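Q: What follows is a predicted structure for the sequence shown.
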Amino acid sequence: MVPYNHTEFINIVTDLVNNNYISMDRIDDAARRILRVKFTLGLFETPLADETLVDQLGSQKQAHRDLAREAVRKSLVLLKNGENADAPVLPLPKKASRILVAGSHANNMGYQCGGWTATWQGVDGNNYTAGTTILSGISAAADPSTEIVYSKNPDADFVKSNNFSYAIVVVGETPYAETAGDSLNLTIAEPGPSTIVNICGNVKCVVVTVSGRPVVIEPYDSQIDALVAAWLPGTEGQGVADVLFGDYGFTGKLPRTWFKTVDQLPMNVGDSHYDPLFPYDFGLTTKPVNAS
């Protein structure tokens, strides 16, 4: 994977072999493994891909988008749904006087898709592919009489003075791939934390995290009424709205442990210090609003 400086790579490896740092047996073993896979795949007999379905790529057919939307619904994980003594916050009522939608990730298709998509490291904005942002999905799902107010990072005074029925806050990581995603703190990108504090301290709020992995949420957990891990939902943000408003129930489970602090890492089930914020395989469930 050195397409732009392969000659330098060849020279370095040759020098390491000549100076007995790497044996020829090790080189032969690496080459043998690659060749075995290529022979198994039949790449030498048929080096080009089957183009039978090439017209389907990027076709944006409704059936494809419907399947992607279903995948979003099923992958969401409900981590918190009110305090134990309170009534559940989700599903949200579609009919409300005024709903605040906020956060850096609420109206950003590039952030929803993450890295290794339109470009290697991902993009910022809505101009790179067709689809539906989470904000658009919420607007389409809410009752026509409900006023949707979008503010990317409102201050506390704005929240207090607008008499919102509730707020949906969508924050998370900015796109990355490979080494660019390495992080020692695993925090939500700014101004996400301040958005959570400004809103959730002043109105009932649902926080939706958009990220490729668990992120630090414990400092804000007590202020959050409901918490949803949306991972990287891709182009079909309406799949998030489908579940928030109860057209479908939450069914997803955590594929890995959600830590309290990065100081706990690495941490896995069975460790003596296993004390997660949310354990592996955790996920609250809800039923569709119209279920009998």
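A: Nice, thanks for sending it over.
Q: can we go C-alpha only for contacts and neighbour counts from here?
A: Noted.
Q: what about L284, how many residues close to it?
A: 15 (other Cα atoms under 10 Å).
Q: Check the gap between H64 and N126 for me.
A: 20 Å (Cα to Cα, to the nearest Å).
Q: These two: which is more packed in?
A: More crowded of H64 and N126, by other Cα under 10 Å: N126, with 17 against 13.
Q: Start and end of stretch 275-291, how far apart?
A: Stretch 275-291 end-to-end distance (Cα to Cα) = 36 Å.
Q: Which of the helices or strands spans T14?
A: helix 6-18 (DSSP states H and E).
Q: Against that first model, consider the following:
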Amino acid sequence: MSRIDDAVRRILRVKFVMGLFEKPFADETYVDHVGSQAHRDLAREAVRRSLVLLKNGENADEPVLPLPKNASRILVAGTHANNLGYQCGGWSIAWQGLSGNNLTAGTTILSGISAAVDPTTEIVFSQNPDKAFVSSNNFSYAIVVVGEFPYAELDGDNTNLTIPEPGGRTISTVCGQVKCVVLIVSGRPLVVQPYLDQIDALVAAWLPGTEGAGVADVLFGDYGFAGKLPRTWFKTVDQLPMNVGDDRYDPLFPFGFGLTTKAVSNVTVG
């Protein structure tokens, strides 16, 4: 009880200093500025800085990212490629989050990609394509965007932490046919090891919110990858809990890991 009393005293002290008991409601003078272009630009920057590049080709001499903007035809696939609600996650508009693109203003990852590439590049979106479709369309490369569906609190409890289907099947189908970049949209690390050998480049995109264009900014080299893992990325859930310093610390990607790239003026198909 003494520790609780101490914590409460400190909280109350800050509230008194801030005058919250005299003026308990927020000042609404600038409420019309919320969601302004300046705010969205800052949110887009936060997306760029938070992306973590986990894999970039088989070796440093042959990186996959950044991607060329002038490719003839690009496949964009996956449940999370064109869904603003999935990008935002839980506690967005509704408690458990929502699905769809009519919830709030913003850009999906797909729309960000479409705006970033050369006008002559054809973007083909298929949420869950089959092998025949992928193999018959002569794609230059594919961008697969999959991940968790929105959740909050107990509804997010998960004992296996695998990529929800059809995400795994989409990765296997697409990456088995064409060079692919996989983006994981999630609030936490997920089990990716079963697919890692098939994936040419892997990015932890976390929950980019309304500014999906920030993802495209980095994929195509307008900005470099700079993000680092804020927690250990495990191989299997059997390893959990896993923390730096554990005797059997054997992660897929360690705490603080993150490959980097440099911004480039333009990447073109040779």
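A: Thanks, I have the structure now. Keep in mind it's a predicted model, so treat the numbers as computed, not measured.
Q: Give me the residues contacting the next helix or strand after the helix holding T14 of the first structure.
A: Remark: after helix 6-18 of the first structure, the chain's next helix or strand is helix 24-41, criterion DSSP H and E. The contact list for helix 24-41 of the first structure (Cα atoms under 8 Å, 6 or more residues apart in numbering) reads V17, F44.
Q: for the stretch 1-150 of the first structure, what spans make up the helices?
A: Assigned by DSSP state H, counting those that start in this stretch, the stretch 1-150 of the first structure shows helices spanning 6-18, 24-41, 62-75, 109-113, 134-141.
Q: Can you tell me which of these is most buried?
A: Among the helices of the stretch 1-150 of the first structure, helix 109-113 has the highest mean neighbour count (mean count of other Cα atoms under 10 Å), at a mean of 28.
Q: A216 of the second structure pairs with which position in the first structure?
A: Using TM-score structural alignment, the equivalent of A216 of the second structure in the first structure is A241.
Q: Could you report the separation of its match from L92 of the first structure?
A: From A241 of the first structure to L92 of the first structure the distance is 10 Å (Cα to Cα).
Q: and the two? which has more neighbours close in?
A: Neighbours around A241 of the first structure and L92, counted as other Cα under 10 Å, are more numerous at A241. The numbers are 26 against 18.
Q: and the host helix or strand of that one, what other elements does it pack with?
A: Assigned by DSSP H and E, A241 of the first structure falls within helix 238-244. In terms of contacts (3 or more Cα pairs under 8 Å, 6 or more residues apart in numbering; DSSP states H and E), helix 238-244 of the first structure is packed against helix 62-75, helix 134-141.
Q: Now do the same for P166 of the second structure: its match in the first structure.
A: Applying TM-score structural alignment, one finds that P166 of the second structure aligns to P191 in the first structure.
Q: hang on, isn't that match packed against K152?
A: No - contact criterion Cα atoms under 8 Å: P191 of the first structure and K152 do not qualify, at 9.4 Å.
Q: which of these two has more neighbours?
A: K152 (20 against 14).
Q: Where do the strands of the stretch 101-250 of the second structure begin and end?
A: 122-126, 141-147, 180-185, 201-204 (DSSP state E, counting those that start in this stretch).
Q: nearest to P63 of the second structure, of those?
A: Set against P63 of the second structure and scored by Cα to Cα, those come closest in strand 201-204, at 8.4 Å.
Q: residues in the first structure matched by the closest one, start to end?
A: Alignment of strand 201-204 of the second structure against the first structure: residues 226-229, by TM-score structural alignment.
Q: Average separation of the matching stretch from the aligned part of the second structure, please.
A: Its matched residues in the second structure lie on average 0.3 Å from stretch 226-229 of the first structure after superposition (mean Cα distance after the TM-score superposition for the first structure).
Q: what does that stretch rub up against?
A: 76-82, 89-90, 205-211.
Q: thought E45 of the second structure was touching G214?
A: Yes - in this structure, E45 of the second structure is within contact of G214 by Cα under 8 Å, at 6.6 Å.
Q: Map V47 of the second structure across to the first structure for me.
A: Under TM-score structural alignment, V47 of the second structure pairs with V72 in the first structure.
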